[in-house]
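From the sequence below, what's the structure:
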Amino acid sequence: IDSAAHRGALDAGGATVAVLGEGITLFLATVRGRRRPLVPRIRATGALVSQYEPSFCARPWMFVRRNATIAALAEAVVVVEAGEESGALITAERARQLRRPLFAVPGPLGSAASVGTNALIASGSARALLGAQAVLEVLGLTAPGALPSHVDPILEALSSGALDADALRRRVRMSEGALAERLLRLTLAGLVTKTPDGRYRGR
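Presented below is the predicted three-dimensional model:
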């Protein structure tokens, strides 16, 4: 989710800041996988930041502090998914303490990845986020112009009704990763919302 959020911001022409739970020099020397190609893009338009010395090795307690730092830097916090023990709940709690606007994306009942987000909503700690417009409003921003549905197969597929991720992936014939990235971009643009039962709906 973190990588998809950074990639979505960059692909939309925005800037993004990655808050690290270790020293920057060590991170640059060891970063692997899907995060690696994101690093030069983030550095070119945004920033990599760390509150630790450059070569400091990560420890579990450092990520707790990192998550609190994310909340402190943010103007609003959105928790997309969170299990019962997810570190994202630390970010959410710190955001609440700092009185930052806090949103959570509702997920299917019984889903382990949505236990934390659903609990935040049920307790009243976070507002249920069904689209980007609510976040834009608290930030005093306006949504970008809507894209015509004919240029996007996902919007075309959703024009006949809500679909879950598996059904949508079969309909548009995209890989799971590519679909997740595109759905994030469309959600942030306010063109797609996620229903309480985990399906996606075009607006």
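
CA atoms for contacts and neighbours, from now on please.
Noted.

which stretches of the protein form strands?
17-19, 47-49, 77-79, 102-104, 127-128, 192-194, 200-202 (DSSP state E).

these two touch, right, Phe56 and Leu26?
Yes. When contacts are counted by C-alpha atoms under 8 Å, Phe56 is listed as touching Leu26 (6.9 Å).

Also this sequence, please, to line up against the first:
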Amino acid sequence: MMADKFLIALTQIEGLGPVTLKKLLDLFGSAEAVFRASVFDLREKGVPLKIIELLRDRERLNPDTLVQEIKNEGIETIGFNDLAYPLLLKEIYAPPLVLYWRGNPGFFNKKPVLAAVGSRKISAYAKWVMPEILDSVIKSGVVIVSGLAWGVDGLAHELTLKNNGLAIGVLGSGLAWDNFFPLSNLKLAQEILEKGGLLISEFPPLVPAQPFNFPRRNRIIAGLSEAVLVVEASQKSGALITAACALNENREVMAVPQNVNGANAAGVNRLIKEGARVVTQATDILEFFNIVQAPANPQVQTAAPVSLLAEEKSVYQALSLAPLHIDKIAENCRLEAALVNAVLVKLEVKGLAQNIGNQNYIKL
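Below you'll find the predicted structure:
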């Protein structure tokens, strides 16, 4: 599958964005007509001088050469007007007019689709809560989209593969293997393809990762999805850009609540304040997609088991899904820290609590 070679060339003109290019295509009727239009033709159609100057870049572009370079990398393309182009993505403002892809194009329009995004500096809490929430979602047939970055993105893809799910990775670089970013997730990307998944980029194969590429990538992640789940995010996290894109395109935004003192809490908790759907278990997501299925993992107990001793019940009830430091737990249940420490050991043995590091505990 290969998009129109003239459209591929036009999308590689620096400064010519998808909105402007779409207007030119509508004005001239085809990508070839835009590519071949003379300065006189452009002026006669009322094209602004600034755009005419940008279009001078056509002189350095050979459409046939570009297509051959793409084929040499084993990459395929799809154009905005192709029937297989993702319908959800087509609905957004400024959709990419050309997508580069590897893998299974049958995913382009498969539903339901959930984006799972979050911090690159993943916390121990996120490592624990993501499988608790996503395993059942993935097993229910929900396609998982993420950005193949470090941290939450990478774990979302790993969980998808582990549960034999359907994975789509969206890159902020070109799809040439020599340019892949981040290199540490190259093996993960190749495993996505081996297991029938899909890799997508808006960028030509040899484009390296640049900071300004990632907001563009994030709009594609949101655009491909019916809902975006933010697992954790600081105030400046790129995951919040994805959430903002989702809101702008009338997609559902979901968020996993965090410990208010956590480094990756501020952004996600702000989303919840602003009305994001709170997700604490798989059924919160499955209900949105109208999937009636019991989660694979049992729901977390909210009441203390009756077999616990008084101080064990007190400590257990002071715990939550969000990590709490032992000092905070002691404060909450009004017991000495030494006693709380001993009780927590007993609760761990009973499978009711977990030490996730640095004396932080969560309820199981």
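
Now the TM-score, please.
Here the TM-score for the pair of chains, by TM-score structural alignment, normalised by the length of structure 1, is 0.70; 169 aligned residues with a C-alpha RMSD of 3.3 Å.

And the strands of structure 1: which comes nearest Arg171 of structure 1?
Distance to Arg171 of structure 1, taken as C-alpha to C-alpha, is lowest for strand 200-202 among the strands of structure 1, at 12.9 Å.

Could you list the buried residues of that closest one?
For strand 200-202 of structure 1, the neighbour count (16 or more other C-alpha atoms under 10 Å) marks 200-202 as buried.

What of stretch 183-194 of structure 2?
Of all the residues in stretch 183-194 of structure 2, those buried under the rule 16+ other C-alpha under 10 Å are 188-190, 192-193.

Just the closest of these to Val67 of structure 2, please.
Proximity of the buried residues of stretch 183-194 of structure 2 to Val67 of structure 2 was ranked by C-alpha to C-alpha; the top entry is Leu193 with 22.0 Å.

So the equivalent of the closest one over in structure 1 versus Leu73 of structure 1, what's the distance?
Aligned counterpart of Leu193 of structure 2 in structure 1: Arg43 (TM-score structural alignment). To Leu73 of structure 1, Arg43 of structure 1 is 17 Å away according to C-alpha to C-alpha, to the nearest Å.

repeat for Lys194 of structure 1
26 Å.

neighbour-wise, which of those two wins?
With neighbours defined as other C-alpha atoms under 10 Å, Lys194 of structure 1 and Leu73 compare such that Lys194 has more, 21 against 13.

show me the contacts for the residue lying closest to that one once chain neighbours are set aside.
Residue nearest to Lys194 of structure 1 in three dimensions, not counting chain neighbours: Tyr200, with 4.6 Å by C-alpha to C-alpha, 6 or more residues apart in numbering. Contact analysis of Tyr200 of structure 1 by C-alpha atoms under 8 Å, 6 or more residues apart in numbering lists 158, 162-165, 192-194.

Ala112 of structure 1 too?
83-84.

Could you find the counterpart of it in structure 2?
Using TM-score structural alignment as the criterion, Ala112 of structure 1 maps onto Ala263 of structure 2.

Look up how far Ser237 of structure 2 lies from that match.
11 Å.

Check the alignment and tell me where Ala82 of structure 1 lands in structure 2.
Using TM-score structural alignment, the partner of Ala82 of structure 1 in structure 2 is Ala233.

what about the match of Leu193 of structure 2, distance to Ala95 of structure 1?
26 Å.

what's the answer for Val138 of structure 1, then?
Plainly put, Val138 of structure 1 is 14 Å away from Ala95 of structure 1 if you go by C-alpha to C-alpha.
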